[in-house]
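In: This is the structure alone, sequence omitted:
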């Protein structure tokens, strides 16, 4: 069994969906493992002729090639949104994707989403750049002792589930809203008190939970697969522990940590970590962006069809890469951070560079345009393989 982690090297939107789909298409018996964040991911996959295009939020990128998806313990699925995504996928591809979940995965709730949206609205010009999908609020609620596991959602009746959400709303949500400065003037306050909102949420989630097959994901169960592909959400520079860009971070570990921990518990190893980056840098949301420029200052770079302007993250921003040292530093730092896991001590590091077709096989650095070949040779010197396509270079 071979294990590969696909990780965004920068601030997200690098092409992780393309990478995971490419691996799923060419590797035998793959399992896509979603291990961090939740439905805020938007991983785009399209065929070479651009006859179809699908944006994956929770279904693993590569499911269109028959690869099943596993929601690992540290993933936070949005079971309300899942139904629409499955329906859209089935309509486009003609079959229902196979979805598994560890029983202990933490479900996000409608109140997590409303608190997230309300908090961002209350911050005004000081927004954190959240996607408004409730990920941090799910984390905070679990830390406060009001967790909600997927196995519980599956086991409860609609009445039991509704009562649990009412209990959480009474004993946690109201207090949390006050801490976040969400008052009656906030557009999301009334929704967080509306019981019909909870009832509709419960009905939809109970209709969707049957789309998941709950499993223990132990070593024996994993033996049916030849390749484990860890599909990371967001980017390495948004990791919850990367303090340089706080508070504009995501509330999850976006690098090797979760895959290494998952494999360590099962006596397995992480063979390779593939860090994905565009030939330039993007950031969707608030926060620092070194070497930021206008898109028009990057020759050949076209409009991004997935990351359109929205209320929560504004407009996609663009930048050049910094120095060559800064380009190669994140993977090395990420591997150093997981040396407590024997599963990651011999992991090979690679960098996949996407969007080279836009930039004529050049990368845009602060110093100017740099050929892919020069970057590849510099990577060899540093012990990191640089690739421009996965199908032929694995």
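Out: Happy to help now that I have it. On a predicted model such as this, the values are computed, not experimentally measured, just so you know. Numbers count the residues shown, from 1 in each chain.

In: okay, CA-based contacts and neighbour counts for the rest of this
Out: Fine.

In: can you map out the strands along the stretch 101-250 of the chain?
Out: For the stretch 101-250 of the chain, applying DSSP state E, counting those that start in this stretch gives strands covering 212-215, 227-235.

In: Would you mind giving these as a markdown table with distance to residue 245 and mean neighbour count added?
Out: Putting the strands of the stretch 101-250 of the chain into a markdown table (distance: least, Cα to Cα, whole Å; neighbours: other Cα atoms under 10 Å) gives the following:
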| stretch | distance to residue 245 | mean neighbour count |
| --- | --- | --- |
| strand 212-215 | 35 | 18 |
| strand 227-235 | 12 | 27 |
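
In: here's the one I want to compare it with:
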């Protein structure tokens, strides 16, 4: 049985949590393979609404084993706060497994993240200030602290000492902040060891053995394609690999086991933080999308920037990830517009670009070229088949599909688990 990846196809916040949850009851493992608690998923089940930040969405499916892979960076305080919150609401979290090779976010990296962003001023990147970037930098600089290091205090202490030799100097001499003591950091990390130990294993082995047994493994990406550190709108990106290639490196599953890539894409476009955004709206239409779509970050609470659907980005995401199926979310938010534009290409200095411009400056100056489709006014939130949608809503989906490089297999018409139209089965 192959593995399946769920990937954000825009700048994040597309509704990956709902898509993962939709499949969660039919899969055996759900794996978070990148990022940390710098992005969240909202999952609505019946009258219950769950906001997840670090945990895989599969933790809400009783028959599923949720896994935090080696590509994730883990804030242990956030981890246990989330677990306690779910336990208090009656969710069984005992099946969670965490990679021994995942990196830990120490408190000095949270401090560095915040002061560095303030120091950048107008050149800020829009980081969440949760220590994600500095922890990934430590990983690449080979001074990071992994989950497995917490089970050998002598190794942990040596690693913290080595990291603080550098980080302490930066905090005190560059940013005029107090550098933490080694004992302080070691104590913070060791406080979680006893509770953490039963959850930790070789998750790469666990997942590969599951595939050999013909079990279904679902790989859930944090952030999205346009935030990928290699393929996103650099430098306004996250610090990890959020594409389907990152699903393999962040989980330990080989690429030849990845058989299906599901791209999650909104019926319009949003992004949080800084960086270029060709279809961004600054008018009443943008305010309407923000209000009706409740466009505020699950983790940060920051307002999301809103714009029309961008098929150039969709085609790019389809190509980079090898998308086999799109899940189009929040179609209901577009109800009530006389016309609904779709960006079909860009104009840059008088030149038309049907694909993503090759350099950052051109993308920053890209002007969207729109195709205008007639809107609809009917309430579509109760539609459960494609044929029940108004003709103009169907035409919008079909045109978006033609332009986007892969079939649209699922359409979301509301926030709840069952507010979904399945055009083609994903499993």
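Out: Thanks, I have the structure now. Keep in mind it's a predicted model, so treat the numbers as computed, not measured.

In: Relative to residue 256 of structure 1, which of the strands of the stretch 101-250 of structure 1 is closest?
Out: Closest of those to residue 256 of structure 1 is strand 227-235, at 9.0 Å (criterion: Cα to Cα).

In: Where does the closest one end up in structure 2?
Out: Under TM-score structural alignment, strand 227-235 of structure 1 corresponds to residues 216-224 of structure 2.

In: Contacts for that stretch next, please.
Out: 1-13, 16, 20, 27-36, 39, 56, 207, 210-211, 238, 242-243, 247 (Cα atoms under 8 Å, 6 or more residues apart in numbering).

In: Those residues in helices, which ones?
Out: Of the contacts of stretch 216-224 of structure 2, the ones assigned to helices by DSSP state H are 16, 20, 207, 210, 211, 247.

In: Filter the contacts of stretch 216-224 of structure 2 down to the buried ones, ChimeraX style.
Out: Buried residues within the contacts of stretch 216-224 of structure 2, by 16 or more other Cα atoms under 10 Å, are selected in ChimeraX with:
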select :3,4,5,6,7,8,9,10,11,12,13,16,20,27,28,29,30,31,32,33,34,35,36,39,56,207,210,211,238,242,243,247
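
In: Show me the contacts of stretch 216-224 of structure 2 that map onto strands.
Out: Counted as lying in strands by DSSP state E, out of those, are 3, 4, 5, 6, 7, 8, 29, 30, 31, 32.

In: Most widely separated two among these?
Out: Pairwise over these, using Cα to Cα, the maximum falls at 8 and 29, 19.0 Å.

In: In the stretch 251-394 of structure 1, what residue spans correspond to helices?
Out: 257-265, 324-336, 372-382, 390-393 (DSSP state H, counting those that start in this stretch).

In: so what corresponds to residue 115 of structure 2 in structure 1?
Out: By TM-score structural alignment, residue 115 of structure 2 lines up with residue 118.

In: doesn't residue 189 make contact with that match?
Out: Yes. Under the criterion of Cα atoms under 8 Å, residue 118 of structure 1 makes contact with residue 189 at 7.2 Å.

In: anything in contact with each of those two?
Out: residue 182.

In: Run a quick neighbour tally on the nearest residue to residue 203 of structure 1 once chain neighbours are set aside.
Out: In space, residue 203 of structure 1 comes closest to residue 158 once its chain neighbours are excluded; the distance is 6.9 Å by Cα to Cα, 6 or more residues apart in numbering. Using other Cα atoms under 10 Å, residue 158 of structure 1 has 18 neighbouring residues.
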